[in-house]
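Participant: Attaching a predicted model along with its sequence, questions to come.
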Amino acid sequence: MKKTVFITGASSGFGKETVRLFHEKGWNVAATMRSPEKEGELAALDGVLVTRLDVTDEGSIAAAVKAAVGAFGGIDVLVNNAGYGALGALEAASDAEIRRQMEVNLFGLIAVTKAMLPHMRERRAGVIINVSSVGGRVTFPFTSLYHATKFAVEGLTESLQYELNPLGIRTKIIEPGGYRTEFAGRSMSAIGAGGIDAYRQPWDKMVEVLAGWPMSGNIREVADAIFEAATDGTEKLRYPVGQDAEQLLAGRVQMDDVAFKKMMVGQIGI
């Protein structure tokens, strides 16, 4: 019997590539996104259900889960991929911007997970894969809100192991480094310096560094890691992806807080 994966944020980037990979592997795929009417490629694939899901809308979450179960009979794997980055000085961020970053990256992920858990508990089986980031364990300047959500996702996922493993449900964390996706486009909200002169020069420097950051174009690596996490049958928790992620995480383990901060400041030059 074909297995089924349910993927959020499937309209582009890691999410869309993950839909393609699972489809190639013979899985049923529920590819969810905010505007399914704009998606042509995935909707044309056999065994792929393209349906609406906005992680900030609990009604759309419930409807998407119901549609996927109705179409395929069950869901074996949940991939929480939807998210974006709010970049800029914390002081410059409005309350609305702060709350939206938390609503999408953290509260939305929790809402989708809670909607899926009754189904997985009943079957006493399932894998929940949360797409975090190397930014879930190391930090960069002017990304405090984004890091706050990803650090929270890491802690949430790690803790959930204890309550879900005995029910036959495994939890996994994917930690990509820098990849050429739409993260720097529609998946990024630039708060910037917010008109505060004290932040202008370091923010401009950060923008310059980001523009020149070596990004991998092979986003299939991330989809491969997600597929591995879905199918390896182990209790392995974290899956770093990309050479930069592995190097940064290794450096963070080897250095104390002050040494790591000095290294980052030296690389970025602020």
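Facilitator: All right, it came through fine.
Participant: contacts, neighbours, all on C-alpha from now
Facilitator: Will do.
Participant: any idea how far R20 is from I75?
Facilitator: 17 Å (C-alpha to C-alpha, to the nearest Å).
Participant: these two touch, right, R52 and V65?
Facilitator: No. Judged on C-alpha atoms under 8 Å, R52 makes no contact with V65 at a distance of 10.1 Å.
Participant: can you pull out the helices in this structure?
Facilitator: Along the chain, counting by DSSP state H, helices occupy 13-24, 58-72, 95-102, 108-123, 144-164, 197-212, 220-231, 243-254, 257-268.
Participant: L45 is nearest to which of those?
Facilitator: Ranking the helices of the chain by proximity to L45 (C-alpha to C-alpha) places helix 13-24 first, at 8.1 Å.
Participant: Counting by contacts, list what that closest one packs against.
Facilitator: If you count contacts as 3 or more C-alpha pairs under 8 Å, 6 or more residues apart in numbering; DSSP states H and E, helix 13-24 packs onto strand 4-7, strand 28-33, helix 220-231.
Participant: Turn these into TSV, including mean neighbour count and distance to E246.
Facilitator: Listed next are those as TSV, based on neighbours: other C-alpha atoms under 10 Å; distance: least, C-alpha to C-alpha, whole Å:
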stretch	mean neighbour count	distance to E246
strand 4-7	26	25
strand 28-33	28	29
helix 220-231	19	13
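Participant: of all those, which lies closest to M188?
Facilitator: Short answer: strand 28-33, nearest of these by C-alpha to C-alpha, at 16.6 Å.
Participant: want to compare, so here's the second one:
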Amino acid sequence: MKQTVLITGTSSGFGAAAARYFAEKGWNVIATMRDAGKAGDLGHMSNVFITKLDVHVAETIDAAIAAGIERFGRIDVIVNNAGYGLFGIFEGVSREAIQQQFDVNVFGAMDVTRAILPHFRANHAGTIINISSGAGAIGFPMASIYSASKFALEGFSEGLRYELASLGIKVKVIEPGGALKTGFQARVGGESGNMQLIEDYFPFLNRISALYGGMQDAADEDAVEKVVATIFEAAVDESDRLRYMPTNDIQPILDARRGTSEQDYHAFTNSLFVPKEH
């Protein structure tokens, strides 16, 4: 019997590419998005079912899962991909914008997970794949809120995996870099408008913006392909591995975070992000 995956946020970026990849591998795909009219060529694939799912609205989550099960019989894998990045100086970001970031990146993934668990428990099987970021392991300047949301998602994922292991349910985390190459940045602009500019930060912002421009230029050109292949790898991986790091661009900082002492890690990141004293 074909396996079935439900993916959130499939109108663009990693979500759209992952839906296409799974379908080409012969899986049934429940491709969900806030506006089903943005399905594009996914709507022409016979093993892809397009349906509305807005992670803000619990009724749409329940309806999408029920419709997917009715269409394909069961769901084997959930990919919590819906998300966006809020970038800017913390002091200038409104509380409403911060709440929105957590509503999508954290509470949305939690609500989708909660909704699928009765089905997974009944099957005594299932895999939950949460799309995090390198920013889920490292706090980046101008991305403190985004990093906080992804740190929360990773902590949730790590704790949840122990709860679900005895039920035959796996939890996986994907930590991509290369987000700026996926159309993610366009969403950032749309979601980050509610910000106050504070002149005292301008010298720091100019320096960090230039640094991030260089990091964007150095991002893996094939980031999307690597990420979706890794999501598929996680879906079929029978091991209890938790984290997968698909792109090379973020690897040096992840290695410093997880493979060196706290002192060495901070010396390395300070050399990147902290202005040198004059």
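Facilitator: Structure received. Everything numeric in this text was worked out from a predicted model, so none of it was measured.
Participant: quick one: TM-score?
Facilitator: Overlay of the two chains. TM-score (TM-score structural alignment, normalised by the length of structure 1): 0.95; 270 aligned residues with a C-alpha RMSD of 1.7 Å.
Participant: Quick one: the helices and strands packed on helix 13-24 of structure 1 as CSV, columns for distance to S144 of structure 1 too.
Facilitator: Listed next are the helices and strands packed on helix 13-24 of structure 1 as CSV, based on distance: least, C-alpha to C-alpha, whole Å:
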stretch, distance to S144 of structure 1
strand 4-7, 26
strand 28-33, 26
helix 220-231, 24
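Participant: wait, which of these is closest to Q254 of structure 1?
Facilitator: Among those, helix 220-231 comes nearest to Q254 of structure 1, with 24.6 Å by C-alpha to C-alpha.
Participant: Would you check how far apart the residue nearest the centre of structure 2 and A210 of structure 2 are?
Facilitator: Geometric centre of structure 2, nearest residue: I131, 2.9 Å, by C-alpha atoms, centre = their mean. According to C-alpha to C-alpha, I131 of structure 2 and A210 of structure 2 sit 27 Å apart.
Participant: likewise V55 of structure 2?
Facilitator: In this view, V55 of structure 2 and A210 of structure 2 are 34 Å apart by C-alpha to C-alpha.
Participant: what about these two, which has more around it?
Facilitator: V55 (27 against 11; other C-alpha atoms under 10 Å).
Participant: Leaving out sequence neighbours, find the closest residue to the counterpart of the more buried one in structure 1.
Facilitator: By TM-score structural alignment, V55 of structure 2 lines up with V55 in structure 1. Closest residue in space to V55 of structure 1, ignoring its immediate chain neighbours: G108 at 4.5 Å, by C-alpha to C-alpha, 6 or more residues apart in numbering.
Participant: Same question for L145 of structure 1.
Facilitator: Sequence neighbours aside, A86 is the residue nearest to L145 of structure 1 in space, at 6.5 Å (criterion: C-alpha to C-alpha, 6+ apart).
Participant: which ones are touching the one you found?
Facilitator: Taking C-alpha atoms under 8 Å, 6 or more residues apart in numbering, we find A86 of structure 1 in contact with 97, 101, 143, 145-146, 188-191.
Participant: Give me the aligned partner of D197 of structure 1 over in structure 2.
Facilitator: Counting by TM-score structural alignment, D197 of structure 1 lines up with E199 in structure 2.
Participant: show me what contacts that match?
Facilitator: No contacts exist for E199 of structure 2 under C-alpha under 8 Å, 6+ apart.
Participant: what about it, distance to R95 of structure 2?
Facilitator: Taking C-alpha to C-alpha as the measure, E199 of structure 2 falls 20 Å from R95 of structure 2.
Participant: G85 of structure 2 too?
Facilitator: G85 of structure 2 sits 15 Å away from R95 of structure 2, going by C-alpha to C-alpha.
Participant: Repeat that for E70 of structure 2.
Facilitator: In terms of C-alpha to C-alpha, E70 of structure 2 sits 40 Å off from R95 of structure 2.
Participant: Over to S209 of structure 2?
Facilitator: Counting by C-alpha to C-alpha, the gap from S209 of structure 2 to R95 of structure 2 is 23 Å.
Participant: so the match of V55 of structure 2 sits right up against V112, yeah?
Facilitator: Yes. Using C-alpha under 8 Å, V55 of structure 1 is in contact with V112, at 6.8 Å.
Participant: quick one: common contacting residues for the two?
Facilitator: I61.
Participant: so D76 of structure 2 sits right up against Q3, yeah?
Facilitator: Yes. Using C-alpha under 8 Å, D76 of structure 2 makes contact with Q3 at a distance of 6.1 Å.
Participant: Which one's more surrounded, the two?
Facilitator: Neighbour count, other C-alpha under 10 Å: between D76 of structure 2 and Q3, D76 has more, with 20 against 15.
Participant: residue contacts, the more buried one?
Facilitator: Each residue near D76 of structure 2 by C-alpha under 8 Å, 6+ apart is listed here: 3-5, 120, 125-127.
Participant: which residue packs closest to A223 of structure 1, ignoring adjacent ones?
Facilitator: Once flanking residues are discounted, A223 of structure 1 sits nearest to T18: 4.7 Å by C-alpha to C-alpha, 6+ apart.
Participant: who's in contact with the aligned partner of the one you found in structure 2?
Facilitator: Under the alignment (TM-score structural alignment), T18 of structure 1 maps onto A18 of structure 2. Residues near A18 of structure 2 by C-alpha under 8 Å, 6+ apart: 7, 10, 228-229, 231-232.
Participant: And for N28 of structure 1?
Facilitator: Listed by C-alpha under 8 Å, 6+ apart, the contact set of N28 of structure 1 reads 2-5, 22, 47-48, 72.
Participant: Turn the contacts of D76 of structure 2 into CSV, including distance to P176 of structure 2.
Facilitator: Formatted as CSV, these follow (distance: C-alpha to C-alpha, whole Å):
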residue, distance to P176 of structure 2
Q3, 25
T4, 23
V5, 20
F120, 26
A125, 26
G126, 23
T127, 19
